[in-house]
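**Student:** my questions concern the predicted model and sequence given below.
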Amino acid sequence: MGRPLAGRLVLATHNNGKLAEFRALMAPHGVDVVSVGQLGLPVPEETGTTFVENARIKALAALEATGLPSLADDSGLCIEALGGAPGVYTADWAGPDRDWDVAMKKAQDELLAVGATRPEQRRATFVSVLTLVWPDGHSETFEGRADGTLVWPTRGTHGHGYDPMFQPDGSNLTFAEMPEAQKNTLSHRARSFEKLAAACLTRA
């Protein structure tokens, strides 16, 4: 049984797309979300080697800076043919300017380099780990996954990150072709959030 969450929450991200996604997810529960980016706080160095470790690093940094309950998402794309890469280094593939077109082209180039051209060779999983920490040090962690296939060329203009090349199982659309509400029922982040909501949130 999780601990109830209400009021204001700090989201440990500078990614406006991720902020918009979490605001939409939190809105029905009466939780006001502000990001560390909006507050002008720095990004901590992510020295962990797992999604869980990096989510905790970011959540604790936000808590220490604000004194408010803080939530961090560490998520990434794990490509089977590439041995799970980019994994925790998913954002790094986008370069210092976080250019996701660069990241997706790198993923495509790496897949071609190993001869992964058929759909069954292009399997991938999006992973999202959410860590929520309270001012007294209590913390809880939730994980969600979405399995799918990587397509090329990319399709769609919605979403962010690798969404235009990720087609989730059971759909003919990529995440970037879906309306936000539809993606929010299928995504890895939606699934980790569903677990968080069941444990820590009540409907407003």
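**Tutor:** That came through, no problem.

**Student:** please count neighbours and contacts with C-alpha atoms only from this point.
**Tutor:** Noted.

**Student:** quick one, helices of the chain?
**Tutor:** Using DSSP state H, the helices of the chain run over 16-26, 51-66, 100-113, 180-186, 188-200.

**Student:** list the helices and strands the shortest one packs on?
**Tutor:** Based on contacts counted as 3 or more CA pairs under 8 Å, 6 or more residues apart in numbering; DSSP states H and E, the elements that helix 180-186 packs against are helix 16-26.

**Student:** ditto for the second one
**Tutor:** Secondary-structure packing of helix 51-66 (3+ CA pairs under 8 Å, 6+ apart): strand 7-11, strand 70-79, strand 123-133.

**Student:** could those go into JSON lines alongside distance to Asp99 and mean neighbour count?
**Tutor:** What follows is the helices and strands packed on helix 51-66, written out as JSON lines (distance: least, CA to CA, whole Å; neighbours: other CA atoms under 10 Å):
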{"stretch": "strand 7-11", "distance to Asp99": "22", "mean neighbour count": "20"}
{"stretch": "strand 70-79", "distance to Asp99": "15", "mean neighbour count": "26"}
{"stretch": "strand 123-133", "distance to Asp99": "18", "mean neighbour count": "24"}
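
**Student:** who wins for proximity to Ile57 among those?
**Tutor:** Comparing the helices and strands packed on helix 51-66 by their distance to Ile57 (CA to CA), the top pick is strand 70-79, with 8.4 Å.

**Student:** now render the helices of the chain as a markdown table, adding mean neighbour count and distance to Gly144.
**Tutor:** Shown next, in a markdown table, are the helices of the chain (neighbours: other CA atoms under 10 Å; distance: least, CA to CA, whole Å):
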| stretch | mean neighbour count | distance to Gly144 |
| --- | --- | --- |
| helix 16-26 | 17 | 14 |
| helix 51-66 | 21 | 11 |
| helix 100-113 | 17 | 22 |
| helix 180-186 | 16 | 10 |
| helix 188-200 | 20 | 4 |
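
**Student:** ok, second structure coming up, stack it against the first:
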Amino acid sequence: MQLVFATNNLNKIREVQALIPNHIKLLSLNDIDCFEDIPETQNTIEGNSIQKAKYVKTHYGYDCFADDTGLEVAILNGAPGVYSARYAGEQRNADDNMDKLLTELRNKTNRNGQFKTVITLQLNNKQYIFTGICEGEITNTKSGASGFGYDPIFKPKGYQQTFAEMDLSLKNRIGHRGKAVLQLVDFLKS
């Protein structure tokens, strides 16, 4: 079986590849010669995930899955949420995004947040949705060199390390994307 993962984000591909069984060949957008930016114009994480998966199936004909992920901070009414990747602007710079969030949370005692990943699978002309959530808190400073995105400022509930301080196997086991991907894998096995 082969499936397209509707992303060119090498960090996401690496995380997901570690969880997908060997009998499933994972293709990236580059592998199918999809070089355009896939639209993400919905106002929810779920909506963007669905939109991306449908786009690949409609325009390229491949069975595929797409994810969309957002960091939702309680005191900011769920922001940055669906705008997480471009929170500080269209340049989509992780450091700029983290700096903006840390500035907005300065002097705030409630730093609770959660990562939410929604995966939409388009398979045999049917759609399936899987959701993974990881609760935690936003730290005061960046810490760690692994991971990507907001990982250096997100500490999962029950852990003293940020995602960026964890090895990939631990992050995949407890993290939002890992939880959603494992639901996807269980579904594909059944």
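**Tutor:** Okay, I see it. Quantities reported herein were computed from a predicted structural model and do not represent experimental measurements.

**Student:** still on that earlier bit, using TSV, please lay out the helices of structure 1 together with distance to His158 of structure 1.
**Tutor:** Shown next, in TSV, are the helices of structure 1 (distance: least, CA to CA, whole Å):
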stretch	distance to His158 of structure 1
helix 16-26	10
helix 51-66	25
helix 100-113	13
helix 180-186	8
helix 188-200	16
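
**Student:** quick one: closest of these to Gly84 of structure 1.
**Tutor:** Closest of these to Gly84 of structure 1 is helix 100-113, at 11.6 Å (criterion: CA to CA).

**Student:** for that closest one, packing partners?
**Tutor:** Counting by 3+ CA pairs under 8 Å, 6+ apart, helix 100-113 of structure 1 packs on no helix or strand.

**Student:** contacting residues for Ala20 of structure 1?
**Tutor:** Not one residue lies near Ala20 of structure 1 by CA atoms under 8 Å, 6 or more residues apart in numbering.

**Student:** apply 10 Å and report the result again.
**Tutor:** Residues in contact with Ala20 of structure 1 (CA atoms under 10 Å, 6 or more residues apart in numbering) are Met26, Val33, Ser35, Gly159, Glu180.

**Student:** reformat those as TSV; add distance to Val43 of structure 1.
**Tutor:** Putting the contacts of Ala20 of structure 1 into TSV (distance: CA to CA, whole Å) gives the following:
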residue	distance to Val43 of structure 1
Met26	23
Val33	18
Ser35	11
Gly159	22
Glu180	26
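
**Student:** related to what we said a few turns ago, just put the helices and strands packed on helix 51-66 of structure 1 in JSON lines and tack on distance to Asp147 of structure 1.
**Tutor:** Listed next are these as JSON lines, based on distance: least, CA to CA, whole Å:
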{"stretch": "strand 7-11", "distance to Asp147 of structure 1": "25"}
{"stretch": "strand 70-79", "distance to Asp147 of structure 1": "10"}
{"stretch": "strand 123-133", "distance to Asp147 of structure 1": "4"}
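
**Student:** out of those strands, which is closest to Cys200 of structure 1?
**Tutor:** Closest to Cys200 of structure 1 of the helices and strands packed on helix 51-66 of structure 1, according to CA to CA: strand 123-133, at 9.6 Å.

**Student:** how much does the closest one stray from structure 2?
**Tutor:** For strand 123-133 of structure 1, the mean distance from the matching residues in structure 2 following superposition reads 0.3 Å, by mean CA distance after the TM-score superposition for structure 1.

**Student:** and that strand, which stretch of structure 2?
**Tutor:** The aligned range for strand 123-133 of structure 1 in structure 2 is 112-122, by TM-score structural alignment.

**Student:** Phe126 of structure 1: which of the helices of structure 1 is closest?
**Tutor:** Proximity to Phe126 of structure 1 (CA to CA) singles out helix 188-200 among these, at 5.9 Å.

**Student:** structure 2: matching residues for the closest one?
**Tutor:** Here helix 188-200 of structure 1 aligns to structure 2 at residues 176-188, judged by TM-score structural alignment.

**Student:** list of residues touching the matching stretch?
**Tutor:** Residues outside stretch 176-188 of structure 2 that contact it (CA under 10 Å, 6+ apart): 1, 12, 15-21, 24, 65, 67-70, 114-121, 123, 128-135, 168-173, 189.

**Student:** okay, which residue is most central for structure 2?
**Tutor:** For structure 2, Thr69 is the residue whose C-alpha lies nearest the centre (CA atoms, centre = their mean; 3.6 Å).

**Student:** end to end on stretch 149-161 of structure 2, go ahead and measure it.
**Tutor:** With CA to CA, to the nearest Å applied, stretch 149-161 of structure 2 spans 16 Å between its terminal residues.

**Student:** that stretch aligns to what range in structure 1?
**Tutor:** Aligned using TM-score structural alignment, stretch 149-161 of structure 2 spans residues 161-173 in structure 1.

**Student:** give me the buried positions along the matching stretch.
**Tutor:** Buried residues in stretch 161-173 of structure 1, defined by neighbour count with 16 or more other CA atoms under 10 Å: Gly161, Tyr162, Asp163, Pro164, Met165, Phe166, Gln167, Pro168, Leu173.
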